[in-house]
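Engineer: Sequence and predicted structure, then a few things I'm wondering about:
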Amino acid sequence: MSPTPSRRSARHRRTTLALATAVAAGALLTTGLTTGAATAQDSSAVPAARAATPLALSPATRTALIRQADAATERTADEIGLGAREELVVRDVVKDADGSLHTRYERTYAGLPVLGGDLVVHESPAGKTEGVTKAVKARIAVADLTPEISAAGAESRALKRAKALGGTRPDAAKAPRKVIWAADGRPTLAYETVVGGFQSDGTPNELHVITDAATGEKLYEYQGIETGTGKGLYNGTVTLGTYLSGSAYQLYDRSRGGHKTYNKARSTSGSAGTLFTDADDTWGTGTASSSSTDQTAAVDAAYGAQATWDYYKNTFGRNGIKNDGKAAYSRVHYGNAYVNAFWSDSCFCMTYGDGEGNTKPLTSLDVAAHEMTHGVTSNTAGLNYSGESGGLNEATSDIFGAAVEFSAGNPSDPGDYLIGEKIDINGDGTPLRHMDKPSKDGASADYWSASLGSLDVHYSSGPANHFFYLLSEGSGAKTVNGVSYNSPTYNGSTVTGIGRAKAAAIWYKALTTYMTSTTNYKGARTATLNAASALYGATSTEYKTVAAAWAAVNVN
């Protein structure tokens, strides 16, 4: 509910004091560093390595924390110095082991959503606001909220853009809505149009086009469907969560939020599909067939979902993709010879094609974990799927795709720092991506450069993947689980890794606490340093290695 005019005026008067407080905080507010991290490390009750670790919250506890934050949005807006026309909308809350809270907000201006207005407020265990991480530092203010072009005009421009990108059957899946576009640091009245239909390869389209409401100029675009490529991977004999309903077993995992696996039977439209059932609870044959009812792809999809759920819960206490105890669902046999897999926020589901000849389903474990991690990213930092933030979005999925693979300990697919290593999509036995030296794929960048943001997001992910490998394992030649790596550095330095578990903990905390929708590579460096400081201390080996690993990929 919006404040009454009198409350708005009162908040406006109080903003002067709030801004003075913000100035006093100095770098605290501009870098996202919080004194709460220092407090956690000084705590005698909680060891430094655990103090900033996120707690596993029950759905009820998380809901209560969100409601508590929601009731205090006006006071919080005052404390962090927002203007009288700005309001906060709670998106999520993370609670650390020492009691610190990190509340993620969206922002509105004059009732309009502010794209790029997201921020995270950091509170000490005592409830004191100690820092803010903002997507943009610019003051949100727009002089004229009357558009010069119509919503229909914005829609027409968006549809033309979708066609220019090779889209088929484009339609306005969501009618244009007025927004404030602020992600580039220049708050502008705009329209956001979401275009449906299909992309050129048959993937559903959710193209978001941001159009200047005064000039009709395209300000930004990104794809809401987050894709990866692969041709399927058999996981061997695995145990699945199923449910006996009447005389038939369902591929329905009630122990992991109710995950279900559906058969699209070559369809690309309509409902989720038909829930897989079986008479004797013995699923699949171990080999894929061209049948649209083949269970093997469903087994791999269900296994990938449960391995990903278990990793996030057992490692970080995260209770599902949204951290609310509810599972997404999976769909297999999508389309005819569709060579892709994708995550969609709109259906909150994972979808797999059957690959070339409908005999090579894209249901490998690393693809499954990669794609479902897109859901985690969407529900935490919300990294825009374009430019450098898009590359970081993709890298996050690669990082946790590898982490899930290591964690699963499946003898048919031992963990490694390769993405899609067994699918041979290139026809020569090479994987899709190499985290130790991304340029081995012929397209990804090993190091940051000013032109990085112009690359496809699957290739601009390279430096972040490289950073994670160096942080985990270090530079130079080595062998891990029988795979040989030889990772170089931009500056010729030697990096000694801190181990994969600590590297993943740092990236996860950065993603959930210090990154925002507009985070670029420089911002990712700051976020991971903040995370390392909170978890291990600002003088720790872990903190110093984070800095060294970023320097080794030319991010300083």
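Structural biologist: Received the coordinates, thanks.

Engineer: Could you use CA atoms for every contact and neighbour count after this?
Structural biologist: OK.

Engineer: Show the contacting residues for residue 516.
Structural biologist: By C-alpha atoms under 8 Å, 6 or more residues apart in numbering, residue 516 lies in contact with 118, 119, 120, 133, 134, 135, 381, 382, 383.

Engineer: again, 10 Å this time
Structural biologist: By C-alpha atoms under 10 Å, 6 or more residues apart in numbering, the contact set of residue 516 is 104, 116-120, 133-136, 377, 380-384, 389, 510, 523-524, 527.

Engineer: just residue 160 next, same as before
Structural biologist: 167, 170, 195.

Engineer: From these, pick the one nearest residue 410.
Structural biologist: residue 167 (38.9 Å; C-alpha to C-alpha).

Engineer: what about the closest one, how many residues close to it?
Structural biologist: By other C-alpha atoms under 10 Å, the residues close to residue 167 number 24.

Engineer: ok, for it, nearest residue in space, not its chain neighbours?
Structural biologist: Nearest in space to residue 167, with sequence neighbours left out and distances taken as C-alpha to C-alpha, 6 or more residues apart in numbering, is residue 199 at 4.4 Å.

Engineer: Tell me where the stretch 451-556 of the chain has strands.
Structural biologist: 476-480, 483-487 (DSSP state E, counting those that start in this stretch).

Engineer: Which residues does the last one contact?
Structural biologist: Outside strand 483-487, the residues that touch it by C-alpha under 10 Å, 6+ apart are 414-418, 434-438, 446, 466, 469-470, 473-479, 494-495.

Engineer: next up, a second structure to put side by side with the first:
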Amino acid sequence: MRSMSATSRKNTVRAAALVASAAMVVIGVQTGSATASAGKSTSEPLALSAGARTTLIKDAQGQASATAGTIGLGAKEKLVVRDVIKDADGTVHTRYERTYDGLPVLGGDLVVHQKKSGTKSVDKATEAKIAVPSTTPSVAPSTAKKAALGVAADQKTAKADAGKAPRKVIWAADGKPVLAWETTVTGVQKDGTPSRLRVITDATSGKKLYQEEQIHTGSGTSTYSGTVNLDTTKTSGGYALQDGVRGGHKTYDLNQGTDGTGNLFTNSTDTWGGGRQTAGVDAHYGAAVTWDFYKNVLGRTGIRNDGQAAYSRVHYGTGYVNAFWDDDCFCMTYGDGEGDSHPLTSLDVAAHEMSHGVTAATANLRYSGESGGLNEATSDIFGTAAEFYANNPADPGDYLIGEKIDINGDGSPLRYMDKPSKDGASKDYWSSSLGSVDVHYSSGPANHFFYLLSEGSGQKTVNGVTYNSPTYNNVKVTGIGRDKATKIWYKALTTYFTSTTNYKAARTATLKATADLYGSTSAEYKAVANAWTAINVK
């Protein structure tokens, strides 16, 4: 990579970007030709300072016991505040986790909405009554651990370790709540990605209830060029890839290691590029654009909305063809690709994968079944939005997922938002069997919904790319623009989605979000309803 002259704290560099994989999907959809709203809605979230947010959370926790009684929870149930969002009109949305007799209730999360007038409403991950006959397990934790290690073995997890004792929980995400053991097995996945496999075992029968890989990945093999700006920090010996503008984001060189942070990138001058720095420049740029997109478009300051940055690690492993977000380290990690010659550091990868962090910090959509498809679609949608927001002339925004990586070897994209089934695996429409489809393909209907809501049905050309989006039963949809579609999905995710939200519940949630933002009799509300009908969600 050829370096270019720099200005104080900022420098332009030649950046490689745009990578994706069958395990991830990302692209753009925001700004660009989006139709902007006439003004800020009173139901849009306020941009809270870290201190103000902390105060709201503390106040809500102080009222948690009274709130539990108000919404009708049982005597053994308690609420633990996870997040608070305050709208411009004074409405406060408080997201809670729940406990039962001191045990965490998985799938028991809920959101309480309180208007300025005091009126309350609730969205719950489950409507089931949280109660179990006993909190004394029949199955020993050692038995649950052994079973979890067996699941890891079936997944071909290398170096599997369940060193941490299983946690006793109430499993309420599926049907009647039961006493269960939650075991986390760490190790290495078949492709070299770290593994953190969560296994839920019935503490009475020993039956496996659920399993989930908590490290979400993305991969690719090619790059494209462009010029980008970086924010760096002056040090005593020169400069470092530390962003003083965006929560202190740092970019590290793992030097082919797989643990820790490695070394912070430094340079004697503020002119970056070439050699190992190239991957660091790309990762630093991708993180900055993702931060700016969330802050400037959606009013979110950082992945957790607390003003704190994640960090990036590049040059992970040897010949590692992947990139992943890890919520435990709160970091993005990039491999160098085939032959360590194609670092997977790109804007698309960063925005898609970091959006998994946003989902984990908000609705925490369960990564299986329909909620898993919605989880993947959320990263697709916001990754797409960030790409359009970047407005990079070297890679104009489009609704083609992974069009630069040529993973199929024929120049075709990895996925298509206008007609997902064109990739040969994704689904265009909802059906009763969608929950059994791999989450990367069950995301198709939600991606399709987003395209239809943004652009409408039928043929259209955007930034030189022609689309022709079909609909279920030939329902006609008129688009409302990417800007509004993005804001509606974000408000639904952060305000109304829960860990178990499925497609039907997502329809309800986005309609609520649209009513908040634009009114229940608005053209936007009708368009959202039509877009769901167009993918067979009624």
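Structural biologist: Here it is on my side, so go on. All of these numbers come straight from a predicted model, not from anything done at the bench.

Engineer: Would you pull the TM-score for this pair?
Structural biologist: After superposition, the two chains reach a TM-score (TM-score structural alignment, normalised by the length of the second structure) of 0.91; 501 aligned residues with a C-alpha RMSD of 1.2 Å.

Engineer: ok, back up a step: deepest in the core, which of the strands of the stretch 451-556 of the first structure is it.
Structural biologist: strand 483-487 (a mean of 15; mean count of other C-alpha atoms under 10 Å).

Engineer: Give the aligned range of that one in the second structure.
Structural biologist: Mapped onto the second structure using TM-score structural alignment, strand 483-487 of the first structure spans residues 465-469.

Engineer: aligned partner of the residue nearest to residue 167 of the first structure in the second structure?
Structural biologist: Aligned partner of residue 199 of the first structure by TM-score structural alignment: residue 189.

Engineer: How much space separates its match from residue 213 of the second structure?
Structural biologist: 10 Å (C-alpha to C-alpha, to the nearest Å).

Engineer: Residue 471 of the second structure now?
Structural biologist: As defined by C-alpha to C-alpha, residue 471 of the second structure lies at a distance of 33 Å from residue 213 of the second structure.

Engineer: now swap in residue 339 of the second structure and tell me
Structural biologist: 27 Å.

Engineer: With neighbour numbers in mind, choose between the two.
Structural biologist: residue 213 (19 against 11).

Engineer: Contact partners for the more buried one?
Structural biologist: Contacts of residue 213 of the second structure by C-alpha under 10 Å, 6+ apart are 152, 155, 184-186, 189, 194-199, 367-368.

Engineer: Tell me the residue in the first structure aligned with it.
Structural biologist: Residue 213 of the second structure maps onto residue 223 in the first structure, by TM-score structural alignment.

Engineer: next one: residue 245 of the second structure
Structural biologist: Using TM-score structural alignment, residue 245 of the second structure pairs with residue 255 in the first structure.

Engineer: hang on, its match in a helix?
Structural biologist: Yes - if the criterion is DSSP: H, G, I helix; E, B strand; the rest coil, then residue 255 of the first structure is within a helix.

Engineer: quick check: the helix or strand where residue 16 of the second structure lies aligns to which part of the first structure?
Structural biologist: Using DSSP states H and E, residue 16 of the second structure maps to strand 10-17. Aligned by TM-score structural alignment, strand 10-17 of the second structure corresponds to no residues of the first structure.

Engineer: and stretch 488-498 of the first structure, how far apart are its ends?
Structural biologist: 17 Å.

Engineer: got it, and stretch 80-97 of the second structure?
Structural biologist: End-to-end for stretch 80-97 of the second structure, by C-alpha to C-alpha: 5 Å.

Engineer: Same question for stretch 290-304 of the second structure.
Structural biologist: 13 Å.

Engineer: and it, which stretch of the first structure?
Structural biologist: Going by TM-score structural alignment, stretch 290-304 of the second structure sits over residues 308-322 in the first structure.

Engineer: Pull out the buried positions in that stretch.
Structural biologist: 308-313, 316-322 (16 or more other C-alpha atoms under 10 Å).

Engineer: repeat for stretch 57-67 of the first structure
Structural biologist: For stretch 57-67 of the first structure, using 16+ other C-alpha under 10 Å, the buried residues are 57, 62, 65, 66.

Engineer: picking up where we left off before, looking at the contacts of residue 213 of the second structure, spot the one nearest residue 276 of the second structure.
Structural biologist: residue 194 (22.5 Å).

Engineer: And for that closest one, the neighbour number?
Structural biologist: Neighbour number of residue 194 of the second structure under other C-alpha under 10 Å is 23.

Engineer: so what's it up against?
Structural biologist: Contacts of residue 194 of the second structure (C-alpha under 10 Å, 6+ apart): 157-159, 186-188, 213-217, 258-259, 324, 326.

Engineer: Distance of the residue most central in space within the first structure relative to residue 371 of the first structure?
Structural biologist: A centroid search over the first structure (C-alpha atoms, centre = their mean) returns residue 377, at 1.5 Å, as the residue closest to the centre. Distance, residue 377 of the first structure to residue 371 of the first structure, using C-alpha to C-alpha: 10 Å.

Engineer: The strand holding residue 16 of the second structure packs against which elements?
Structural biologist: strand 3-7, strand 224-231, helix 277-298, helix 347-361 (3 or more C-alpha pairs under 10 Å, 6 or more residues apart in numbering; DSSP states H and E).

Engineer: Output the ones you listed as JSON lines; include the columns distance to residue 528 of the second structure.
Structural biologist: Shown next, in JSON lines, are those (distance: least, C-alpha to C-alpha, whole Å):
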{"stretch": "strand 3-7", "distance to residue 528 of the second structure": "45"}
{"stretch": "strand 224-231", "distance to residue 528 of the second structure": "35"}
{"stretch": "helix 277-298", "distance to residue 528 of the second structure": "19"}
{"stretch": "helix 347-361", "distance to residue 528 of the second structure": "21"}
